[in-house]
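Peer 1: 3D model of this:
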Amino acid sequence: MASPWRVVPTGIEVRVRATPRGGRDALDGVETRDDGVAVLKVRVRAAPEDGAANAAIRDVLRRALGLPAASVTLATGATARIKLFRIAGDGPALAERLQSLTGEPPIVGA
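Peer 2: Okay, here's the model as predicted:
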């Protein structure tokens, strides 16, 4: 089964499906899209204007993982619904934390 994150040498990469104006700021589980790609669903109250939703998603991720904001960066997808975030730190520990939050197994790769 696919996972929306993978361990990399610098931490983890997480594929996120953004839901701006979602009514609350929260991780919303894992979804496997029709193309077979797994995504971590994140909903935020912020509108997708001037980077506000991306900043809110970054904040949801960093809070869930107990990290400083500088540890979470948007790698690709600034204006797309599907985004890739890079999270710096101990990759296996971060993957384990996401697994405990979502119930999904991590994909380990380099």
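
Peer 1: contacts and neighbour counts: CA atoms only from here.
Peer 2: Fine.

Peer 1: moving C-terminal of the longest helix along the chain, what's the next helix or strand?
Peer 2: Identified as the longest helix of the chain according to DSSP state H is helix 52-65. Per DSSP states H and E, helix 52-65 leads on to strand 72-76 as the next helix or strand towards the C-terminus.

Peer 1: Val108 against Gly11, yeah?
Peer 2: No - in this structure, Val108 is not within contact of Gly11 by CA atoms under 8 Å, at 10.8 Å.

Peer 1: please provide the structure for the following sequence as well, for comparison with the first:
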Amino acid sequence: MKIKVYIQPNSKKSGYAGLYDGLPKIKITAPPVDGAANSEIIKIFSKLLNIPKSDVTISSGHVSRLKILDINTDKSCEEIITILEKF
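Peer 2: Next comes the predicted model:
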């Protein structure tokens, strides 16, 4: 499944921050340097969905705040959004 998200790096606390232009907005503490933000995104989604990190990849937006994630899971998009809202 593919999911498009908006990332806000360098936040004081990681978490779901509502919608930004209709996309889930995720705050992360990592800076956008040397792939740290991308690594944190993969770690967060892996932990939230209880799947291995290898099942979460960034297919587009490696150097952008807008990212498309490829997630190998049996959960629906609605279930993922519900999980994000509780994050």
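
Peer 1: who has more neighbours, Val108 and Gly11 of structure 1?
Peer 2: Set side by side, Val108 of structure 1 and Gly11 show more neighbours around Gly11, with 20 against 14, by other CA atoms under 10 Å.

Peer 1: residues in structure 2 aligned with the longest helix of structure 1?
Peer 2: On structure 2, the counterpart of helix 52-65 of structure 1 by TM-score structural alignment is residues 36-49.

Peer 1: post-alignment, that stretch versus structure 1, mean distance?
Peer 2: Superposing on structure 1 and averaging over aligned pairs (mean CA distance after the TM-score superposition for structure 1), stretch 36-49 of structure 2 comes out at 1.0 Å.

Peer 1: quick one: Ala36 of structure 2 and Ile28 touch, right?
Peer 2: No - counting by CA under 8 Å, Ala36 of structure 2 sits too far from Ile28 to count as a contact (10.0 Å).

Peer 1: have a look at the two and say which one is more surrounded.
Peer 2: Ile28 (22 against 13).
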